[in-house]
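Asker: Next comes the sequence, and after it the predicted model I'd like to discuss.
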Amino acid sequence: MDLLTDRIKEDMKAAMKGGNKARLGVIRLILAAIKQVEVDERIVLDNERVILVLDKMLKQRRESIRQFADAGRHDLVAIEEAEIPVIQDFLPQALTETEIDSMVKDAVAESGAESVKDMGKVMALLKTKMQGRADMSAVSIKIKATLAG
């Protein structure tokens, strides 16, 4: 089985050789985050757990961008925005809006959800399928709209 961490380490070597300091910095952050979880939990992360770490990093970047933009710190917004595509490089192919809409509709039908109170059931069905492939906060908004409509 190909480990995602191996691919990330290979990309780090390529960034070092290519002198791509910005990419190298982000890859080092990724590897540090993975290592932190491995040390804390005394395990070696499989690809699924690495995707969770990467997804969490993306979520943190998006939140930081909102906060920095609100504070007028566009210099910091630019840094965070530049890190997102590097992190996304290691995630599975992102879902399109059409795919997300379809999956939400299917999950609502499958779970028998009738109102916003049933949102947890729908999220539970979608989370594993969409993890690392969609912004779950945006998916949450779509689920609410579907259940409210």
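Answerer: On my side now, so go ahead. Residues are numbered from 1 along each chain as shown.
Asker: CA only for contacts and neighbour counts going forward, please
Answerer: OK.
Asker: Hmm, residue 74 is touching residue 67, no?
Answerer: No - using C-alpha atoms under 8 Å, residue 74 is not in contact with residue 67; the gap is 10.3 Å.
Asker: What residues sit buried inside stretch 8-28?
Answerer: For stretch 8-28, burial by neighbour count (16 or more other C-alpha atoms under 10 Å) applies to 8, 11-12, 15, 23-24, 26-27.
Asker: Can you tell me how far residue 124 is from residue 47?
Answerer: 20 Å (C-alpha to C-alpha, to the nearest Å).
Asker: Those two: who's more crowded?
Answerer: Taking other C-alpha atoms under 10 Å, residue 124 and residue 47 do not tie; residue 47 has more neighbours (15 against 12).
Asker: what about versus this one:
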Amino acid sequence: MLRQQLNDSLKEAMRAKDTRALATIRLILAALKDRDIQARTEGQGDGVGEQEILEMLQKMVRQRRDAIELYAKGQRQDLVQREEEEIAVIERFLPKPLDETESEQAVSAAIDELEASTIKDMGRVMALLKERFPGRMDFARASQQVKSRLG
């Protein structure tokens, strides 16, 4: 489904002559193709699934946010703007993220459900969150929340 959405968006960007969207979607598709090839060489027949695609897109957004910080420090507003435009294109393919309150509630629910009580349970809690909220949760922030609750 997500692959089809990416391909359809590529065609729309071509028709609309939207160069930023076109370049960004091509970048996404190239990264996806690389991951598919890697998955096939590792013996995973069809390539990567929806969850891996969502994780890849989240990683691309994080990389751009990091780059924005560096460009802002270097006073390169033109590059900051380009990265922000790319983030906007990538986020079109991600589900609506959980806000801070929803994230905290999800962490609490996972901890309660697994009856987690020590930091040793953190891996199980994070695995459950990743399974339930792929592409919707900032797992770095969720990890900090779990650590503070269990630690």
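Answerer: Ah, there it is. As the structure is a prediction and not an experimental result, all values here were calculated from the model.
Asker: thinking again about what came up before, and of the buried residues of stretch 8-28 of the first structure, the nearest to residue 141 of the first structure?
Answerer: Nearest to residue 141 of the first structure among the buried residues of stretch 8-28 of the first structure is residue 26, at 29.1 Å by C-alpha to C-alpha.
Asker: which position in the second structure aligns with the closest one?
Answerer: Here residue 26 of the first structure is matched to residue 24 in the second structure, going by TM-score structural alignment.
Asker: likewise residue 120 of the first structure?
Answerer: Alignment note (TM-score structural alignment): residue 120 of the first structure maps to residue 123 of the second structure.
Asker: That match - how many residues pack around it?
Answerer: Residues lying near residue 123 of the second structure (other C-alpha under 10 Å) number 12.
Asker: now swap in the one 10 residues further on and tell me
Answerer: The number of residues packed around residue 133 of the second structure, counting by other C-alpha under 10 Å, is 17.
Asker: Then residue 137 of the first structure?
Answerer: Applying other C-alpha under 10 Å, we find 10 residues neighbouring residue 137 of the first structure.
Asker: and it, what pairs with it in the second structure?
Answerer: Taking TM-score structural alignment for the superposition, residue 137 of the first structure sits opposite residue 140 in the second structure.
Asker: Could you measure from that match over to residue 65 of the second structure?
Answerer: From residue 140 of the second structure across to residue 65 of the second structure, the span is 14 Å (C-alpha to C-alpha).
Asker: Same check on residue 24 of the second structure?
Answerer: To residue 65 of the second structure, residue 24 of the second structure is 15 Å away according to C-alpha to C-alpha.
Asker: Look at the residue lying farthest from the centre of the first structure and give its secondary structure.
Answerer: Of all residues in the first structure, residue 114 has its C-alpha farthest from the mean position, at 28.1 Å, by C-alpha atoms, centre = their mean. When classified by DSSP: H, G, I helix; E, B strand; the rest coil, residue 114 of the first structure comes out as coil.
Asker: In contact with the residue lying closest to it once chain neighbours are set aside, which residues?
Answerer: Nearest non-adjacent residue to residue 114 of the first structure, counting by C-alpha to C-alpha, 6 or more residues apart in numbering: residue 147, 6.3 Å away. Residues counted as contacts of residue 147 of the first structure (C-alpha atoms under 8 Å, 6 or more residues apart in numbering) are 108, 113-116, 119.
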